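*Asks:* I'd like to go over a predicted model; first the sequence, then the structure.
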Amino acid sequence: MIGRRGPAASPGPLDPTSTSRDHDAALAMRRTARRVLICRLAGLGSGLVAGLAVFNGPGSWLGMGAALAAPTFAGCLLAGVLVGEVVAARPSGTTRTAVLEVRDVRSYLPPPLTGWVVAAVLGLAGLLTVTSIVGSPDDQGRPGRSLVLACADQRTAAGPWPGVYYSLPIGLSVLGGLLAALAVIWMVIRRPRPGPDPAVRAADDHVRRQSVRAVLSACGVLAAAPLAGVAIIAAGRLASLAAQSCSPAWLPAAGWASLALGVASLAAVCGFGRALLLPERAAPAAVPADRRTTR
């Protein structure tokens, strides 16, 4: 016996409360992404202006402006990301839902970028330690601002040298920037979600990763830019002393190594800038539940 197939069952009606809640969460996610992006771009723009202003400081600063330009830029960018997280849209409404989850900071850290930032920080710390140890006071008694080559019958000095006079402010500013970056990343991870809908959560995770990526890129510039400047200046001073007849045989090699480190650091600055200005591919947009079709 062949029976006639009845009409296909139609999906049941959606819960109006759930539909409205998902729609509000999607709108909140869009507001969050927009505010975070605006504040980040504002921090980037103000950082460029402030960094250039510090870089072009008066001559009485003795080059300190160039040493602190990168930390100034990174600090403004971090402040922009921080403000974006503070003013980001929070869940609204009388009824709120939440998903029990454990957010691990490692899931938001891009491994290659994180590794390069760590390498830049360690490289800067190592180079500043060496330049501080070998530096000598200049003719005005400023500590570590001169590099002295002592021979049997003469002493030759080259400066300015990136010793304690420069390395201490650079080190403290970079350390302060890194601590601020950790605080910003903590706020990014701890920010409440706009809603429990899976599409909204995916978009929210993308916004968080973009914020963490911006913070890491700022930290990369924070460390790599001073590293490039210190290495190139040190290479020039080592080359001037290597021309002396009594210079040790390893001095020219040290100068070339320092120059290579400076060039590599400049390339790293460009890479961090690219990561900062070119965002990752956007995640699929959050679709409110009332606009989905059921088959």
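*Replies:* Structure's in. What do you need? Residues are numbered from 1 along each chain as shown.

*Asks:* CA atoms for contacts and neighbours, from now on please.
*Replies:* Will do.

*Asks:* quick one: the helices in this protein, in order.
*Replies:* 16-55, 64-87, 111-134, 164-190, 198-242, 251-277 (DSSP state H).

*Asks:* any idea how far A181 is from the residue positioned nearest the centre of the chain?
*Replies:* Among the residues of the chain, the one closest to the centroid is A218, at 2.4 Å (Cα atoms, centre = their mean). For A218, the distance to A181 equals 9 Å [Cα to Cα, to the nearest Å].

*Asks:* joint contacts of the two?
*Replies:* Common neighbours of A218 and A181 (criterion: Cα atoms under 8 Å, 6 or more residues apart in numbering): L78.

*Asks:* and here is the other one:
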Amino acid sequence: MHDTGTNTSTRTRARTHTHVTPPLPPVVPPETAARARVDLYARWSGLAAGAAAAWAVATRDDGLGIGILYAIPAFGLCAVAGVLLGDALTPPPRGPVRSAGLTPRRARDYVPPRTTRLLAAQALALITLLVAAAAMAAPDDQGRAGRSLSATCQGMTETVGPWPGLFYGAPVLASLAIGTAACAWSLRRIARRPSEEQPRRDRALAITAAWGLLISTPLLGTTTFATGALLGLDCMGASGAAWFLIPVALSAASTMTWSLTTIVSPRAGRR
């Protein structure tokens, strides 16, 4: 025998089931979409110009290792320039005049706090590493200062290179100073000019990512070259210092990946 009551109830529930249509995504105004495209194209242009500049510098290497290390700050500066260009070419949204509070807006209110603290720590680590490397550097066999590392172990003197002394570190420090000043100025401009809150935070995030690329890229290169030089020495203490730099290099690689992802795809970097 069939339970007709159960079948009838099942058919009734099937007939009364309604399909819920998911809500449609919000419609983006054409003007807003155009501004976003201009900004994104400028960022991509900066990355492309940075890659071209880095390749041009790297291929001019004369055997001193200058090419690859000088290519790193060249790429970072071009990436920062692309983000700043996108911000400059994107006008604030036009609309009715709105009232605002009397509390002045500050740039630090719009940057991601945890990421900014991490970048500040990495910037300090980069400066500390370059200063320490400059203090430990020695001339190479051609007398060029700040290019090699020399150590005496068990009565024998070893010299290895390339070493990130001032011969390599000076352009990195110069690009970091220039890029940091430009990013700070841009963040201040973003905080003070008229705009909606979310676009202001998105643009501040892009500037933060550009600064992160300017820091993490040379930090990764510097730690990599320094680790290779230290592992080339037979001194046990030098090898220990090299292993200490590996977590710094991994942290820089992670930050560089996030920075690139945020610049290329703004939504991916939101916290």
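*Replies:* In hand now; what should we look at? All of these numbers come straight from a predicted model, not from anything done at the bench.

*Asks:* hmm, back to that, show me the contacts for the residue nearest to the centre of the first structure.
*Replies:* Contacts of A218 of the first structure by Cα under 8 Å, 6+ apart are 74, 77-78, 272, 276.

*Asks:* mind picking the two most distant members of these?
*Replies:* L78 and F272 (14.4 Å; Cα to Cα).

*Asks:* comparing these two, which residue is more hemmed in?
*Replies:* L78 (30 against 25; other Cα atoms under 10 Å).

*Asks:* tell me the counterpart of the more buried one in the second structure.
*Replies:* Aligned by TM-score structural alignment, L78 of the first structure pairs with V80 of the second structure.

*Asks:* any idea how far that match is from L219 of the second structure?
*Replies:* For V80 of the second structure, the distance to L219 of the second structure - Cα to Cα - is 16 Å.

*Asks:* picking that back up, closest to G144 of the first structure out of the helices of the first structure?
*Replies:* helix 164-190 (4.7 Å).

*Asks:* got the angle between the closest one and helix 64-87?
*Replies:* 10 degrees (axes from the mean of the first three to the mean of the last three Cα atoms, to 10 degrees).

*Asks:* give the aligned range of helix 164-190 of the first structure in the second structure.
*Replies:* By TM-score structural alignment, helix 164-190 of the first structure lines up with residues 166-192 in the second structure.

*Asks:* contacting residues for the aligned residue in the first structure for R43 of the second structure?
*Replies:* When the first structure is aligned by TM-score structural alignment, R43 of the second structure is paired with R40. For R40 of the first structure, the contact set (Cα under 8 Å, 6+ apart) comprises 77, 80-81, 84.

*Asks:* likewise A234 of the first structure?
*Replies:* By Cα under 8 Å, 6+ apart, the neighbours of A234 of the first structure are 131, 161-162, 255, 258-259.

*Asks:* any idea how far it is from R35 of the first structure?
*Replies:* 43 Å.

*Asks:* now swap in G45 of the first structure and tell me
*Replies:* Distance from G45 of the first structure to R35 of the first structure, by Cα to Cα: 15 Å.

*Asks:* name the residue in those two with the higher neighbour count.
*Replies:* R35 (20 against 16).

*Asks:* which residues touch the more buried one?
*Replies:* 84, 87-89.

*Asks:* which of the residues you listed map to contacts in the second structure?
*Replies:* Counting by both residues aligned by TM-score structural alignment, their matches' Cα atoms under 8 Å, the contacts of R35 of the first structure that remain in contact in the second structure are 84, 87-88.

*Asks:* nearest to L127 of the first structure among the residues you listed?
*Replies:* Nearest to L127 of the first structure among those, with distances taken as Cα to Cα, is G84, at 34.4 Å.

*Asks:* now that closest one: closest residue in space, sequence neighbours ignored.
*Replies:* Closest residue in space to G84 of the first structure, ignoring its immediate chain neighbours: V36 at 4.3 Å, by Cα to Cα, 6 or more residues apart in numbering.

*Asks:* contacting residues around the one you found?
*Replies:* Contacts of V36 of the first structure by Cα under 8 Å, 6+ apart are 81, 83-85, 87-88, 211.

*Asks:* same thing with S195 of the second structure?
*Replies:* Counting by Cα under 8 Å, 6+ apart, S195 of the second structure has contacts 92-93.

*Asks:* for A79 of the second structure, same thing?
*Replies:* Taking Cα under 8 Å, 6+ apart as the test, what A79 of the second structure contacts is 43, 46-47, 49-50, 210, 213-214.

*Asks:* which of the residues you listed map to contacts in the first structure?
*Replies:* Under both residues aligned by TM-score structural alignment, their matches' Cα under 8 Å, what the contacts of A79 of the second structure keep in the first structure comes to 43, 46-47, 49-50, 210.
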